[in-house]
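Asks: mind looking at a prediction? Sequence and model below.
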Amino acid sequence: MTAADPTPTGRSITLEAEGVRAELGTVAAVLRGLTVHGIAVTEPLPADSTPPMAAGIVLAPWPNRVRDAAWTLDGDRQQLDITEVSRSNAIHGLLRNTDYEVRAQSPDAVTLGALIPSQHGWPFLLDTWVRYELRPDGLAVTHGVANHSGRPAPHAVGAHPYFRIGATPVEQLRLTVSASTYYEVDDRMNPLAEHPVEGTAYDLRAGVPLADLALDTPFGGVAPGIAAQLTAPDGARVELLHDADWRYLQVFTAREFPRPAGRGLAVALEPMTAAPDALNSGDGLRWLGSGERWEGGWAVRYVPGPR
């Protein structure tokens, strides 16, 4: 592992072993790039600018949105800071601008940690961490949390990687999502209802060309194993693998994702342990007792096409 001077994404960290390379930054514990035997499987992000469209960052202690940046705890309204101003929501947790500390490191793994102190709308103290570990075919990511509050605390976590398969244009990839439900959302992207995907345009279980999709959609009913995969015309594929606690996935097809060659289509596949607005709905939200810890994770696997 190598580390360099600070940048807008924090201290740069490189993990490399057996042909797999991960580029990381300590701000928001961002995954800036992942290559497997020279094939880029995530959108590469520069170190010298803020990640566009939340690319690669960790989302804690909730992923996605909190409606009106408000929720209720024991009958009392909790008012978070509004961080999605255009929609009057709180988005992607409390750590997206936080510089994590390096707690453990080796050539093929690193653990980054950050405290979430008590603040507006959040009367708790959580210690959080994320471990990135190379595997021969990709990357394993383990998230953890410990509740240091004197009371039970809610928690959910997610991540925001954008995936690709080498130089293959994203429009040529086929997306498969192993989800049994999707969430209908309003014009502020807050959930209204959960519906079965069966018989709808949101049923992606058989695979759909990305060129045909325009999504910023939460999915539920994701079983452990392969939550989603992208497949290239030559049969190569990138798989997003979920542990048992990761039953939700946000799919976002960004049509104006910035790249050095110009803006274009990119796809975020966002593993989540809870649904959008879980602080209000409780859907997938985990409550940790005082002193309680939790860990769970997801992984990325690259599978070459047939030779």
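Replies: That came in fine, so what should we check first?
Asks: make it CA atoms for all contacts and neighbour counts henceforth
Replies: Noted.
Asks: now do the helices in the stretch 201-307 of the chain.
Replies: With DSSP state H, counting those that start in this stretch as the criterion, the stretch 201-307 of the chain has helices at 278-281.
Asks: now do the strands in it.
Replies: Assigned by DSSP state E, counting those that start in this stretch, the stretch 201-307 of the chain shows strands spanning 208-209, 216-220, 225-231, 237-242, 248-257, 264-272, 286-288, 293-303.
Asks: redo those as CSV? Include distance to Arg174.
Replies: Putting the strands of the stretch 201-307 of the chain into CSV (distance: least, Cα to Cα, whole Å) gives the following:
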stretch, distance to Arg174
strand 208-209, 4
strand 216-220, 17
strand 225-231, 5
strand 237-242, 9
strand 248-257, 12
strand 264-272, 11
strand 286-288, 33
strand 293-303, 14
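Asks: and of those strands, who's closest to Arg77?
Replies: Closest of those to Arg77 is strand 286-288, at 17.9 Å (criterion: Cα to Cα).
Asks: how far is that closest one from where the chain is centred?
Replies: Mean C-alpha position of strand 286-288 versus that of the full chain (Cα atoms, centre = their mean, to the nearest Å) differs by 19 Å.
Asks: residues making contact with that strand?
Replies: The contact list for strand 286-288 (Cα atoms under 8 Å, 6 or more residues apart in numbering) reads 146-147, 152-156.
Asks: hold the first one in mind and look at this next one:
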Amino acid sequence: MSGIPRRPRSGTQFTLTSGDYRAVVASVGATLRSLTHAGRNLVVPFDSENIRPAYRGANLAPWPNRLADGAYSFDGEQQQLPINEVLRMTALHGLVLWNEWEPRSQAPDSVTLGAIIEPQTGYPHRLDLQVRFELSAAGLDWRITATNIGAGVGPAPYGVAPHPYLVAGSGTVDTWTLQLPAAKVLQVTADRLLPTELADVATHDGGYFDFQHPRTLGAAEIDHAYTALSPADAAGVTAASAEAGPEVAVRLVAAGGSGVLMRWNPRTLPWVQIHTADTASPETNRIGLAVEPMTCPPDAFNSGTDLIALGAGERHEASWVIAAL
């Protein structure tokens, strides 16, 4: 139809630049479509005309990860959400994956986008979400703010995470070295990846999940949540203000020495999902490592572990930084 303006399938594009950093954000899902430093990819990108593949650069709210059977009870009410991961019968990664987010402010090095979660079957709450991407010499600061703007219902269950696939350099995950300062890993069922129990990474399964000291990923296949995160010491590059406290730093380094860093405050985000991106297609298999800092673990709407109850008028903010090494 000639009267309809042409628009990429991933939505309106917002290009940010600062020094050697460049990022592109797409309005559908407020998605980080690409991030480069001096022309080198720091995340797995995708084309603006593509529908976002494999949750690359997505914002996961009002819950990250899996919710068993899409069912939960909160504040005395039983709820049922739609199933969008049919093979595992779970509600996966929240309600704003495909929303059109509207720009609220924009500058050459930053953009802020907003969306509303309207009350709906399974989630009878109204939340205002705002995501801000800002580039600087320190990398990409990516933060999400949620405000409960509903009335007449109780507090809203809430959790949040991002879903970037980090790229260390040339090659695949197999040849990259990971440093992940996490002492515990959440074990999951083989068929549905639903949580069972916490285990010590140093002793469980012969240290298979232990990356507290830098180690090449090799053939390891991981799709697990980690916790008991250890902040960087004073000598690390991730020192935060005294008020915010020290940050956790995850480092991913390629054989050639290039790499990427992701850091955040573990008091706000005490969990992180790590996924080695194992797929059946050679074109996408293990081409990036998903690093997803989370406020809560999988199925938190049922377990209640680290679940946020966002009261009317209350606000929650979480942030993380992605930077070149």
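Replies: Ah, there it is. All values reported here derive from a predicted model rather than from experimental measurement.
Asks: widest-spaced pair of the contacts of strand 286-288 of the first structure?
Replies: Distance extremes for these: the farthest pair is Pro152 and Ala156 at 13.5 Å, using Cα to Cα.
Asks: the two: who's more crowded?
Replies: Ranked by neighbour count (other Cα atoms under 10 Å), Pro152 of the first structure and Ala156 place Ala156 first, with 24 against 16.
Asks: what's the counterpart of the more buried one in the second structure?
Replies: In the second structure, Ala156 of the first structure lines up with Gly159, judged by TM-score structural alignment.
Asks: leaving out the residues flanking it, which one is nearest to its match?
Replies: Leaving aside its chain neighbours, Gly159 of the second structure sits nearest to Trp63 (4.3 Å; criterion: Cα to Cα, 6 or more residues apart in numbering).
Asks: got the contact list for the one you found?
Replies: Contacts of Trp63 of the second structure by Cα under 8 Å, 6+ apart are 93-94, 158-161.
Asks: hmm, back to that, narrow the contacts of strand 286-288 of the first structure to those that are buried.
Replies: Among the contacts of strand 286-288 of the first structure, the ones that count as buried by 16 or more other Cα atoms under 10 Å are 146-147, 152-156.
Asks: between those, which is nearest Gln119 of the first structure?
Replies: Minimum distance to Gln119 of the first structure across those is 13.5 Å, recorded for Ala153 (Cα to Cα).
Asks: Gly19 of the first structure versus the closest one, what's the distance?
Replies: According to Cα to Cα, to the nearest Å, Ala153 of the first structure and Gly19 of the first structure sit 41 Å apart.
Asks: ditto for Ala179 of the first structure
Replies: Following Cα to Cα, the distance that separates Ala179 of the first structure from Gly19 of the first structure is 32 Å.
Asks: now swap in Ala60 of the first structure and tell me
Replies: For Ala60 of the first structure, the distance to Gly19 of the first structure - Cα to Cα - is 31 Å.
Asks: so for the two, which sits in the more crowded spot?
Replies: The neighbour comparison of Ala60 of the first structure against Gly19 (other Cα under 10 Å) goes to Ala60, with 25 against 15.
Asks: trace that one over to the second structure, please.
Replies: Taking TM-score structural alignment, Ala60 of the first structure has Ala61 as its aligned residue in the second structure.
Asks: ok, its match touching Ala156?
Replies: No - using Cα atoms under 8 Å, Ala61 of the second structure makes no contact with Ala156, being 11.8 Å away.
Asks: what touches both of those two?
Replies: Common contacts of Ala61 of the second structure and Ala156 (Cα under 8 Å, 6+ apart): none found.
Asks: picking that back up, for the contacts of Trp63 of the second structure, give me TSV that also has distance to Ala309 of the second structure and secondary structure.
Replies: Below are the contacts of Trp63 of the second structure laid out as TSV (distance: Cα to Cα, whole Å; DSSP: H, G, I helix; E, B strand; the rest coil):
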residue	distance to Ala309 of the second structure	secondary structure
His93	18	coil
Gly94	16	strand
Tyr158	6	strand
Gly159	9	coil
Val160	12	coil
Ala161	16	strand
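Asks: if I align to the first structure, which of these are still contacts?
Replies: Contacts conserved in the first structure for the contacts of Trp63 of the second structure, counting by both residues aligned by TM-score structural alignment, their matches' Cα atoms under 8 Å: 93-94, 158-161.
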